[in-house]
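A.B. asks: Give me the fold of what follows.
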Amino acid sequence: MSARELITEHLGLWTEAVTKKSSSGRGSNGKVELTGVKKLRELILELAVRGKLVTQDKDDGPVSLLLKKIESEKSAQLKAKAIRKPKKLPEIQEIEQPFPIPVSWRYCRLNELGVWGSGATPKRGNSHYYGGGIPWFKSGELYKDFIDSSEETITELAVQETSVRMNQPGDVLIAMYGATIGKASILEVAGTTNQAVCACTPWPGISNRFLLLLLKAYRSRFIAMGAGGAQPNISREKIIATVIGLPPEEEQHRIVQKVDELMALCDRLEQQTSDQLEAHETLVDTLLGTLTQSENATELADNWARLAAHFDTLFTTEQSIDKLKQTILQLAVMGRLAKPANQEEEPIESLVENLASERADGDNKTSQRKKKDSPQIASKGFRHPIPENWKWIKFGETWINSFYGPRFAKHDYVPSGGIPTVRTTDMDDKGRIDLRNAPTVLVPANKKELYLLEKNDILVTRSGSIGVTAVYDLETPAIPSAYLIRLRLCPSINPHYVFIYLNSPHGQKSLGVHSTAVGVPNVNATKMASFDFPLPPKEEQSRIVQKVDELIALCDQLKERLNQACKTRCQLAETIVEQGLSA
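C.D. replies: Predicted coordinates:
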């Protein structure tokens, strides 16, 4: 099977194999990585350096002649003292040969392809070394195939007085340190590098474009060479000793041309897939938006029917399912999800009176607890339509008091015998708390009543990853960590409804989760007390929680099946790559 057939016969797989990009924090943008196309690019490069991308031509000059030409040029430069005599490397053993190559190719070490040298950093304290007209590249700047400008420059004096290597246009650079290991670029200008970059001036007959794609294909191997230390690094010595397959000069150019052609095809596939995903996301946003914008139950039912008719084609990505979850939560706090209260249930006015009474009783129980937060603070608020038997109140009217997690000195933490402290990292997106890895502290006896959490307390992250929330429902004694706010709810408030509220688009907007403000995001109890809170009757709160649990569970099942399907597609792509390389 030719390279083109390998690609074109599996187009669907290359474009459908996608995975969610790894990200941290509640501010994840939910972007996806086109894993299939990424694997396809890797396959193209691997086929290229194994001699499987283009056909061999018997009219090409033999590699032995090319190697003789290189030796002749090397001897001439040594005689002219233009280069130093390179260290002789051992003969290539069969065990070093990375893969079979065509009979017209030869195994050689990278050292034979050019003159290699690493850079240096002129002394930072000498201002005469910096700010000149000579580009000075660092490893992080090797992010594209051709580079012509650097973040910093050095002077002629730095070149004369330090060990920096002056590289010429056409030289090939490769990064040797940290996360950039194996990244490679071709210089389009004369320039220098720091010590984290190795440069190669290719010998005549060695295409710098071929050397570039060769280094890119070998990147995973270079990364493996650097593994094991605190920071992954490789050296010039490891690079030049690496064994590769060298094709005739003419074939090098044909390989470069074919790789360019196939990479352009990958670019088109990537763009097409990205456009489709973007259009799909817009469609999902539009249709889900009709649900929350429905003015009455009839319109909501019609809009849901329209969405349900295309459910299998709409919710085919992890992002679309996450958006469905958010819509469910928003519908819940709008009173559109559960069966409304009947006349036999407690009216909303009675619930509001009970809350006021419970707040007063709770606040008078102990003088140690922080005074309840006043909900009478003016706020802009985010109000949406709610049922007539609901009521808008301030969020602070739903809790008895709030408490900021205490700070502890280093010596207060103990390996055993202490009380676990709940951190944001101990709380999951379903509001559950896992104390297995929570640090433990010694708490003075006179502070335990103040610090200890009670069942149904609400925890909210107040700084950094704001908006992460949980309901404390464990029997194990625990206290909130310093970056959490503890809310002790009134008994008439269902804590799981509060969790739904805080995680709904309404609640997240109130918390400022997606704010673009500069600085570390934060929220406090005083601000939270002023949030507009859509209060349903007590019995309806429980029905809302039950319905949300049912629907979110269905979403999780759908996402699990989707993730399994994505995993299968990625495994298939990997299998095709392996088959293509072993054919």
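
A.B. asks: drop to CA atoms for contacts and neighbour counts, all remaining ones
C.D. replies: Fine.

A.B. asks: Isn't Arg41 up against Leu265?
C.D. replies: No. If you go by CA atoms under 8 Å, Arg41 and Leu265 don't touch, sitting 9.9 Å apart.

A.B. asks: who's more crowded, these two?
C.D. replies: For Arg41 versus Leu265, neighbours defined as other CA atoms under 10 Å are more numerous around Arg41 (19 against 16).

A.B. asks: Now do the same contact list for that one.
C.D. replies: Met263, Cys266 (CA atoms under 8 Å, 6 or more residues apart in numbering).

A.B. asks: roughly how far apart are it and Pro247?
C.D. replies: Distance of Arg41 to Pro247, given as CA to CA, to the nearest Å: 21 Å.

A.B. asks: before we go on, could you also do this sequence so I can check it against the first one:
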Amino acid sequence: MSELPSGWARTSLGEIATWGSGGTPSRSEPNFYGGSIPWIKSGELNARYVKSTEENITEAAVSGSSAKIFPAGSVAIAMYGATIGKTAILGVDAATNQACAVGAPIEGLTSSEFLYRLLQNEKDAFIEKGKGGAQPNISQAVIKAHEVSLPPLAEQTRIAQKLDELLAQVDTLKARIDGIPALLKRFRQSVLAAAVSGRLTEEWRHHLGIPNPTDGKLSDCIEAMIGGASPKTTDYSAAGMLALNKGDIKEYGRVEIKQNPKYVPFEFVEINSKKVILDRTVLVTLRDLSQKADFLGLIGRYRGEQPALITQGMYGLKVNPRVAIEDYLIAFSNSPQYRTQVKREKVGATQVHLRNGQFLDFAVPIFVIEEQTEIVRRVEQLFAFADQLEAKVASAKSRIDHLTQSILAKAFRGELVPQDPNDEPASVLLERIKAQRAAAPKAKRGRKASA
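C.D. replies: Predicted coordinates for the structure are as follows:
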């Protein structure tokens, strides 16, 4: 900042708080853990206040390691890796691991609430300072030397209060926006439930005099299933033909290729030529590595310019065109009625799966082809509406995320609340507190803790 607001001063974080860092007591000492002292890890700096922790340590751990106790009201900031710059106020006396630096605000100079907001505003600067190594890191020394603009004490209070007011409104907006994707997921499920039950096209069907759907099985709709190949780890290569696997079929008919796709050499493909599929081939996955079985039994369509090899757990489907259309079966495989059957019939422990016979035996309502086509048209139309809403939500979420940083930046440029010429200038405040601290008698050392 080239020009400071009236009454503000440039200083460093080391001048406005007393800093320390924590440590990790030895895991080989069982009497170090399970005590009454909260022990904070950098990954726990998620809320404004940290009042409870995943682990507690003992007095012996504090005495026998570099861990130390910081008083409630201190402000912790993460120094390492993906959490760098995350910050929180200690709601209780607590120790931290070595990935956290902790600043105790100097009394009369700043407050916990202001320091917390100040560190929030500086997060991007700390991330930038941490670049350069294999993992982004900053040190306690970097934090202490980091320069900031300090307002007068009274203005600090006004800024903190105004930020609380505005950011509470932002948090409310975030909560509402974050709840919309779940609503859209329920909307899509309701559409599919109505579609396969016949409710979605009921009036259309009666108007045209089309017969009601009949009870059928997937075996009525599918003429053939082509199983996948079983390449060993050594069969994969850096080039060759794309190999699809069971995890590539996602919701709503999507077949998504991983960021690091697998390939098999063409010699392997020649031996397994019947397992090769072309663009628009309909697939099903009958194995799922997750216990929730979210993708088990899903039907999707491969869309790729190049042929691909399907692997164990996947099947290419040949749909009987006289009984069903492919897009109807894809929609059906995502419906609540079908997912209930899958979760009831799945077998296996570490890797859940469906046997071919189970899959083909699943109940499916069979509409006439004309109505299946109309069902797919209506589902796609309603899903397109949901997709548009989802895109707008993502855009709004991005703007709200930027709004927090924008408000913080405005606050620390001196633009959020007015300056008061009657406030004691920050430069005078800094000198006065510095003189008071120099004249004060040194505190006696007692229990190992940070000042």
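
A.B. asks: Lys217 of the second structure matches what in the first structure?
C.D. replies: In the first structure, the residue matched to Lys217 of the second structure (TM-score structural alignment) is Lys394.

A.B. asks: neighbours of its match, just the number please.
C.D. replies: 22.

A.B. asks: What of Arg432 of the first structure?
C.D. replies: Residues near Arg432 of the first structure, counting by other CA under 10 Å: 14.

A.B. asks: which ones are touching it?
C.D. replies: If you count contacts by CA under 8 Å, 6+ apart, then Arg432 of the first structure has Ala470, Val471, Tyr472 around it.

A.B. asks: Looking only at residue counts, what's the top strand in the first structure?
C.D. replies: strand 130-137 (DSSP state E).

A.B. asks: can you give me the strands in the stretch 151-300 of the second structure?
C.D. replies: For the stretch 151-300 of the second structure, the strands defined by DSSP state E, counting those that start in this stretch cover 214-217, 222-227, 241-244, 262-264, 276-277, 282-285, 287-288, 299-301.

A.B. asks: closest to Asn334 of the second structure out of those strands?
C.D. replies: Comparing the strands of the stretch 151-300 of the second structure by their distance to Asn334 of the second structure (CA to CA), the top pick is strand 299-301, with 8.0 Å.

A.B. asks: check the fit of that closest one onto the first structure and give the mean distance.
C.D. replies: Compared with the first structure after the fit, strand 299-301 of the second structure shows a mean deviation of 2.3 Å (mean CA distance after the TM-score superposition for the first structure).

A.B. asks: before we move on, the earlier item: excluding covalently adjacent residues, which one is nearest to the match of Lys217 of the second structure?
C.D. replies: Leaving aside its sequence neighbours, Lys394 of the first structure sits nearest to Asp532 (CA to CA, 6 or more residues apart in numbering; 4.9 Å).

A.B. asks: Identify the residue of the second structure aligned to the one you found.
C.D. replies: Using TM-score structural alignment as the criterion, Asp532 of the first structure maps onto Ala363 of the second structure.

A.B. asks: neighbours around the counterpart of Ser235 of the first structure in the second structure, how many?
C.D. replies: Aligning on TM-score structural alignment places Ser235 of the first structure opposite Ser139 in the second structure. Using other CA under 10 Å, Ser139 of the second structure is surrounded by 17 other residues.

A.B. asks: so who does the residue nearest to Ser139 of the second structure when sequence neighbours are not counted touch?
C.D. replies: Leaving aside its chain neighbours, Ser139 of the second structure sits nearest to Met79 (6.4 Å; criterion: CA to CA, 6+ apart). Shown in contact with Met79 of the second structure (CA under 8 Å, 6+ apart): Gly85, Ala99, Cys100, Ala101, Asn137, Ile138, Ser139, Gln140.
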